[in-house]
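**Q** Task: produce atomic coordinates for the following.
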Amino acid sequence: MKTSDCDILIVPGYTNSGVDHWQSRWERQLSTAWRVEQENWDTPTKDAWVERIARDVKRAKKPVVLVGHSLGVVAIAHAAPHLDRGKVQGAFLVSLPDVERPDFIPAIDRAFAPIPRDPFLFPSVLVASRTDPLCDYEKAEDIAYSWGSAIVDAGDAGHVNTESGHGPWPEGLMRFAGFLKQL
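**A** Okay, here's the model as predicted:
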């Protein structure tokens, strides 16, 4: 699959992805990419985020490939059973946060936990870092397996965001292109 063959839905996490974040850069670079806008990025609620994802998948004109980061990954997992069957062709997921940790960000709706573990009905890949402060690699690996996702070890990459030096993130874009080729 080529980027022109699909609608690429960018699903940012908590507080959205800033202008220099790799998701924002991909949105500007990829002509068929657009962001799933949330009403409240700073005090996210699971039901509202899931509804927005499902709504945007429904209004897409082409097959959909989801690109989630951080809390957007968890929101996609919650939305997966509600998405139009067959319309979502794949999901490229980066930096799953462990919302099940008791010390997780207080502004996050506790309904995001537990993280769903049902297998996805579409191909997916989860990119996880060995040094992500929001999720241990072993937890990300376990959840990826439950979803039926391929796991990609990003090594020492922090939370794979601007703060960890992943603004442009060309390696991620190449991996995403490889994922699309497999669809």
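
**Q** from here on, contacts and neighbour counts on C-alpha atoms
**A** OK.

**Q** Nearest the middle, which residue of the chain would you pick?
**A** For the chain, the residue nearest the mean C-alpha position is G68 (1.5 Å; Cα atoms, centre = their mean).

**Q** List the residues that contact it.
**A** Contact analysis of G68 by Cα atoms under 8 Å, 6 or more residues apart in numbering lists I10, V11, P12, G13, I76, A91, F92, L93, V94.

**Q** ok, so of those residues, who is nearest I115?
**A** I76 (10.3 Å; Cα to Cα).

**Q** Quick one: name whatever helix or strand follows the helix or strand harbouring that closest one.
**A** In the assignment (DSSP states H and E), I76 maps to helix 71-79. Downstream of helix 71-79, the first helix or strand assigned by DSSP H and E is strand 88-94.

**Q** I have a second one here; can you model it like the first so I can compare?
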Amino acid sequence: MTASSIWLLPGWQNSDAPHWQSRWEAVHGDYRVEQHDWMRPLRGDWQARLEDELLAAPAPVTLVAHSLGCILVAAWASHSRNTAKVRAALLVAPGDVERDDIRQMIPGWAPIVRQPLPFPSILIAANDDPYCEQRRSRQMAADWGARFVDAGQGGHLNGESGLGDWSEGRKLLNELLKDKK
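**A** Here you go, the predicted model:
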């Protein structure tokens, strides 16, 4: 267990070295929640892992999720009795697991849980994400009660997007935490 209160929730296949989540882990000391199987993600297993980690957490944490990690946050929050341990969530580029091609690659994650999150959140999505149309991201933000931020052109906002340390994302995270105080 780490002392960091910023927890990184990567999506399917984890976040590679050029990914902003990996860079935040290295630069800021944020804590990555390691899943048991990054290649064949099972929703129940991923939810149980997040729940176990939160039960062991000494203080409230902020979740910073990417792609399938966003879908995990919504699914976990709908069942957990420990949502008070989450201070806020930054949700980046959710994957549309209800889309036929993605549903086949990552079975068992549809339907997307659509109830409001019990903590403040911001959802950031690009208008050219190959894994989720922006109108779908906007709808998820509305369903989850998250503030929506249009990232413009940026693809899936991952390592291939060339975001580096992604200072704009960190700025939004800091705004979210400032608003929570």
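
**Q** what TM-score comes out when they're superposed?
**A** Overlay of the two chains. TM-score (TM-score structural alignment, normalised by the length of the second structure): 0.93; 177 aligned residues with a Cα RMSD of 1.5 Å.

**Q** what does the residue nearest to the centre of the first structure align to in the second structure?
**A** In the second structure, G68 of the first structure lines up with A65, judged by TM-score structural alignment.

**Q** Apart from its chain neighbours, what residue comes closest to that match?
**A** Distances taken as Cα to Cα, 6 or more residues apart in numbering place L9 nearest to A65 of the second structure, at 4.5 Å, with adjacent residues excluded.

**Q** per the alignment, the one you found corresponds to what in the first structure?
**A** Residue pairing (TM-score structural alignment): L9 of the second structure is matched to V11 of the first structure.

**Q** quick one on the thing from earlier: that's a strand at the residue nearest to the centre of the first structure, yeah?
**A** Yes - looking at G68 of the first structure with DSSP: H, G, I helix; E, B strand; the rest coil, it is inside a strand.

**Q** Any figure for the gap between it and F122 of the first structure?
**A** In this structure, G68 of the first structure and F122 of the first structure are 14 Å apart, going by Cα to Cα, to the nearest Å.

**Q** Now do the contacts for the residue nearest to A59 of the second structure when sequence neighbours are not counted.
**A** Closest residue to A59 of the second structure apart from its sequence neighbours, by Cα to Cα, 6+ apart: K85 at 6.8 Å. Counting by Cα under 8 Å, 6+ apart, K85 of the second structure touches L54, A59, P60, V61.

**Q** can you give me how far the helix holding I76 of the first structure is from the chain middle?
**A** Chain-centre distance of helix 71-79 of the first structure: 7 Å, with Cα atoms, centre = their mean, to the nearest Å.

**Q** That one against the second structure, how far on average?
**A** Following superposition, helix 71-79 of the first structure is found to deviate from the second structure by 0.7 Å on average (mean Cα distance after the TM-score superposition for the first structure).

**Q** That helix vs strand 88-94, what angle?
**A** Counting by axes from the mean of the first three to the mean of the last three Cα atoms, to 10 degrees, helix 71-79 of the first structure lies at 140 degrees to strand 88-94.

**Q** Show me what helix 71-79 of the first structure is packed against.
**A** strand 7-11, helix 46-59 (3 or more Cα pairs under 8 Å, 6 or more residues apart in numbering; DSSP states H and E).

**Q** try it again with 7 Å
**A** Secondary-structure packing of helix 71-79 of the first structure (3 or more Cα pairs under 7 Å, 6 or more residues apart in numbering; DSSP states H and E): helix 46-59.
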